[in-house]
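> Would you be able to build a 3D model of this:
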Amino acid sequence: MDPQAVKSLIEAGMPEAQVEVRGEDHTHFEAIIVSPVFEGKRTLQRHQMVYKTLGEKMGREIHALSMQTLTPEEARPAS
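Alright, predicted model coming up:
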């Protein structure tokens, strides 16, 4: 699976999210997901929301996914 396919799956399940995915070996990925739906959620809850968008591909085509899950406010650069 390529990074663009992982990005598309996350975006399909979380249409309001801004998603960046990297992964050179097509099984291990790093993602940054920024979404207002993360507001008020703990890190584990946020990750579960992302895993849900990937379904059965997680653990099969996607062996590992390291992610940062941020609200738009958390993603803003500090001034």
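> rest of the way, CA atoms for contacts and neighbours
Fine.
> List of residues touching stretch 28-48?
With contacts defined as Cα atoms under 8 Å, 6 or more residues apart in numbering, stretch 28-48 is touched by 3, 16-23, 62-72, 75.
> Keep only those of those residues that are in helices.
Among those, DSSP state H puts Pro3, Pro72, Ala75 in helices.
> ranking those by neighbours, who comes first?
Compared across the ones in helices among the contacts of stretch 28-48, Pro3 has the highest neighbour count, 20 neighbours, by other Cα atoms under 10 Å.
> can you give me the strands in this protein?
18-22, 28-34, 64-70 (DSSP state E).
> Reformat these as CSV; add distance to Leu44 and mean neighbour count.
Output for the strands of the chain, formatted as CSV (distance: least, Cα to Cα, whole Å; neighbours: other Cα atoms under 10 Å):
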stretch, distance to Leu44, mean neighbour count
strand 18-22, 18, 18
strand 28-34, 14, 19
strand 64-70, 10, 18
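> please give me the structure for this one as well, since I'd like to look at both together:
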Amino acid sequence: MTVSADHVKQKLTEHLEPAHLEVEDVSQGMCGTSFRVIVVSPHFEGKPLLQQHRLVNSYLEEELKTIHAFQLKTMTPEQWKNQKIQ
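From the prediction side, this is the model:
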């Protein structure tokens, strides 16, 4: 299975209802499929960072088996808002 940025974006949108989502394919020159992902979701409220990442990984469990590198940044909408103000 070849995983695309659109596929990752669709799956995360379906499960996390993100306020903001960026999925960038950064595979150029790499030996496999690589993505940089930023997810801002209310589903992360009250969850520590590790739980947020595990939640994302659980929704992409099958895809992660074929992805070479996966850079993930997760935030709550409040954290995203505060970051944009600075």
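> Export the strands of structure 1 to JSON lines and append columns for distance to Gln48 of structure 1.
Formatted as JSON lines, the strands of structure 1 follow (distance: least, Cα to Cα, whole Å):
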{"stretch": "strand 18-22", "distance to Gln48 of structure 1": "16"}
{"stretch": "strand 28-34", "distance to Gln48 of structure 1": "13"}
{"stretch": "strand 64-70", "distance to Gln48 of structure 1": "11"}
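> Quick check: the residue sitting nearest the centre point of structure 2 vs Val8 of structure 2, distance?
Among the residues of structure 2, the one closest to the centroid is Val37, at 4.1 Å (Cα atoms, centre = their mean). With the distance defined as Cα to Cα, to the nearest Å, Val37 of structure 2 ends up 9 Å from Val8 of structure 2.
> Find residues that contact each of these two.
Shared contacts of Val37 of structure 2 and Val8 (Cα under 8 Å, 6+ apart): Val23.
> Alignment lookup: Leu21 of structure 2 to structure 1.
Using TM-score structural alignment as the criterion, Leu21 of structure 2 maps onto Val19 of structure 1.
> What's the match for the residue nearest to the centre of structure 2 in structure 1?
Aligned counterpart of Val37 of structure 2 in structure 1: Ala31 (TM-score structural alignment).
> so what's Lys11 of structure 2 up against?
Residues in contact with Lys11 of structure 2 (Cα under 8 Å, 6+ apart) are Tyr59, Leu60.
> Which position in structure 1 pairs with it?
Lys11 of structure 2 maps onto Leu9 of structure 1 when the alignment is built from TM-score structural alignment.
> isn't Asp2 of structure 1 right up against Gly23?
Yes. Look at Asp2 of structure 1 against Gly23 with Cα atoms under 8 Å: they come within range, at 7.3 Å.
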